[in-house]
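Visitor: Sequence first, then the predicted structure:
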Amino acid sequence: MSSKLEELQGLVAPVVEALGYQCWGVEFLSQGRHSLLRIYIDKLPDGVLIEDCEIVSRQISGVLDVEDPISAEYTLEVSSPGMDRPLFTIEQFASHAGEQVKIKLRSPFEGRRNFQGLLRGVEEQDVVVQVDDHEFLLPIDMIDKANIIPRFD
């Protein structure tokens, strides 16, 4: 995780949690002069409503205005993780074992960057994914993006 992302996570997570939500994850996409700060919140057992996103957005905006961690223009987006929920932490991967996932790595591992298959679980700091008949142990620090593949059954 980059130091900027760690700084942002450290600023927003306590605010989100103080409001009674779970800070599911933070993404910071630096795109030149216009960046995007996306904060995923969750609330069990009912889930997240648009009003929840508005409440968190207002509070986070205030904190970011005071702390000013992003010098350039940026868009703040507060969202539910949704059905294709992104996975950020080893604990999140462990709790979603048995789900189908899509994983993109920062750099190739065994000749490939994209994996889609069954999330078998975790082993220490590795995510275990079964693709067809082959099991891959993917180091968590190599994962750029991971999402649950929604089931409609």
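Guide: Structure received.
Visitor: Going by C-alpha atoms from here, please, whenever you check contacts or count neighbours.
Guide: Fine.
Visitor: contacts for stretch 15-24?
Guide: Stretch 15-24 is contacted from outside by 13, 39-43, 56, 59-60, 81, 88, using C-alpha atoms under 8 Å, 6 or more residues apart in numbering.
Visitor: second one coming, line it up with the first:
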Amino acid sequence: MALKEIVEQIVTGLGYDLVEIERSAGGLLRVTIDLPWVAPVVDAPIAEQFVTVEDCEKVTRQLQFALEVDQIDYRRLEVSSPGIDRPLRHTQDFERFVGYTIDVTLKQPLGAAAAGQVSANRKKFRGVLERVESLADAAQLVLAEPSWQIVWRDEIVTKPGQKISKKRALPPLQALGFVLSELKEARLAPIVSFKGRTPAQQLDESEPHLN
């Protein structure tokens, strides 16, 4: 079997999700795992759980054995939990992190026809992830590919030391719609919070979200 198939079989067999596999210089094989996501029940409190050292050790032991059996060449194995810039690769990842601030990089720039308020050559964006509900969704039809968007406000440009008046008009909300096949990369925005991963605040006028 190929490396990805071996690793995925072991990781999922132990009850975890495979997030990423990386080969680095010096023969390092890095495997990132996460706990499976279960869609929250409406009105139920969300108790977020995290991968522990014990989880990583369990996966490491099983992977070492499997990779040796299949004679996969590597020098060092590192199994870890996702960082604050966790990659989003699959539809389930996007479902899981609706309401969070993410960074996306498009495969192709917007182009002059679709750019609007942003540069036609721009490919990188940061905003709050939302799922786009279409007429087909409402009719309970199956779409070929789910649609998503991110919403943001540009930062207010100020001079050094200048204070922003509370009465000052906020920059307009902007939105970028996309499907996963249009993305080169998507990750959770690496925003440091001592409260753990939590959805972003709504982009209303009382608590504007700024890039």
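Guide: Happy to help now that I have it. Here the structure is a predicted model, which is why all the values come from computation and not from measurement.
Visitor: one step back: taking the contacts of stretch 15-24 of the first structure together, which two end up most distant?
Guide: Farthest pair in the contacts of stretch 15-24 of the first structure (C-alpha to C-alpha) is Gln59 and Phe88. Separation: 22.8 Å.
Visitor: Those two - which one has more neighbours?
Guide: In terms of neighbours (other C-alpha atoms under 10 Å), Phe88 is the more surrounded of Gln59 of the first structure and Phe88; the figures are 18 against 14.
Visitor: pretty sure the more buried one belongs to a strand, no?
Guide: No. Phe88 of the first structure: not assigned to a strand; according to DSSP: H, G, I helix; E, B strand; the rest coil it is coil.
Visitor: Which residue, other than its chain neighbours, is closest to it?
Guide: Spatially, and ignoring its direct neighbours in sequence, Phe88 of the first structure is nearest to Gly25 (6.3 Å; C-alpha to C-alpha, 6 or more residues apart in numbering).
Visitor: Can you tell me what that neighbour aligns to in the second structure?
Guide: Matched by TM-score structural alignment, Gly25 of the first structure corresponds to Val19 in the second structure.
Visitor: ok, the residue nearest to Phe88 of the first structure - contacts?
Guide: 9, 39-41, 87-88.
Visitor: is it fair to say it lies in a strand?
Guide: Yes. Per three-state DSSP, Gly25 of the first structure lies within a strand segment.
Visitor: Now stretch 133-150 of the first structure: buried residues?
Guide: Buried positions in stretch 133-150 of the first structure, judged by neighbour count with 16 or more other C-alpha atoms under 10 Å: 136-140, 142-143, 146-149.
Visitor: Longest helix of the first structure, counting residues only.
Guide: helix 50-67 (DSSP state H).
Visitor: What is the next helix or strand after that helix packed up against?
Guide: Using DSSP states H and E, the helix or strand that follows helix 50-67 of the first structure towards the C-terminus is strand 73-79. Applying 3 or more C-alpha pairs under 8 Å, 6 or more residues apart in numbering; DSSP states H and E, one finds that strand 73-79 of the first structure contacts strand 34-42, helix 50-67.
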